[in-house]
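Colleague: okay, predicted coordinates and the sequence, questions at the end:
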Amino acid sequence: MGLFTTLKDKIFGHPDAKRAPAPAAPPAAPAAPIVASAPQPQPVDVEATLAYLAEKSGQPSNWRESIVDLMKLVDMDSSLAARKELADDLGYTGDKNDSASMNIWLHKQVMAKLATAKA
């Protein structure tokens, strides 16, 4: 998923990404051996990060409803060609010449995928 991965990486890898509080870990079983593992990346609070970026930009942004504004917020090309490419990446089967419908679908898909994405 080329463009979606780029968009996700721009949010999750942004230096100002807001880290969500780590969920409480269940206590380890007393008989379990202690095994060192690589630290897990902390989850990113996508909403807080995007809200912060919008505030920091000083420009009006409707990123909560507009795929164009969302892409601009993370410094991505938001042209129709780029949105059509993103639609291809995400499996859009509708008419790409109906940009309004495509944009609404794209925004819903991107936000849903970001909600379940990991860094």
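Modeller: Arrived safely, thanks for sending.

Colleague: from now on I want contacts and neighbour counts done on CA atoms only, so please keep to that.
Modeller: Noted.

Colleague: for Ser78, what are its contacts?
Modeller: With contacts defined as CA atoms under 8 Å, 6 or more residues apart in numbering, Ser78 is in contact with Ile67, Val68, Asp69, Met71, Lys72.

Colleague: okay, pairing it with this:
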Amino acid sequence: MSLFSNIVNKIFGRAKASPAPDAQAGGAPASGGAPGAAPASPAPGAGPAAPQAGTAPAAAPAAAPAPAQPVDVEAVLNEAAAQNPQKLNWRTSIVDLLKLLDLDSSLTARKDLAKELNYTGDPNDSAAMNIWLHKQVMRKLAENGGKVPADLKD
């Protein structure tokens, strides 16, 4: 598996492991219904579910399942940083970002990541490569369904 795929899996996997703030604030169970209740959403493409015999119709029709929400990359990484005993500056450092995700942050790994992401600069200029890598990783996370602050992509 590529290093960038590992980054995506670590970040997006953390987002799936913790409930979204909206779900917590709404007070509804994450499953979308009360324990023991029939599933609320019909099969994709099916019309609204017909009330079952002996059950009262719902006050409002059930909403269609929401499309997958973008993963809030900043929130996921801030939460991981808060739980990490090291003070890691993931916002500016590709090395710290990789360490935070428990991935190989060695120069060799970063050169491999640069090659994977089509870096055209000098891989021996690690400072320039690291800056480029961080911005490119943030851009690619956004392209793959991550919500990334604009200042981290520029």
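Modeller: Ah, there it is. Not measured: the values here are computed from a predicted model.

Colleague: can you tell me which of the contacts of Ser78 of the first structure are in helices?
Modeller: Secondary structure from DSSP state H places Ile67, Val68, Asp69, Met71, Lys72 of these in helices.

Colleague: elements contacting whichever helix in the second structure runs longest?
Modeller: Longest helix in the second structure by number of residues, with DSSP H as the criterion: helix 126-143. For helix 126-143 of the second structure, the packing partners by 3 or more CA pairs under 8 Å, 6 or more residues apart in numbering; DSSP states H and E come out as helix 94-100, helix 107-116, helix 150-153.

Colleague: that older thread, of the ones in helices among the contacts of Ser78 of the first structure, which pair is most distant in space?
Modeller: Spatial extent of these (CA to CA) is set by the pair Ile67 and Lys72 at 8.5 Å.

Colleague: the two: who's more crowded?
Modeller: Just comparing Ile67 of the first structure and Lys72: by other CA atoms under 10 Å the higher neighbour count belongs to Ile67, 23 against 16.

Colleague: so where is stretch 80-94 of the second structure in the first structure?
Modeller: Across the first structure, the stretch matching stretch 80-94 of the second structure (TM-score structural alignment) is residues 53-67.

Colleague: what sits up against that stretch?
Modeller: Residues outside stretch 53-67 of the first structure that contact it (CA under 8 Å, 6+ apart) are Asp16, Leu50, Asp69, Leu70, Leu73, Val74, Ser78, Asn103, Ile104, Leu106, His107.
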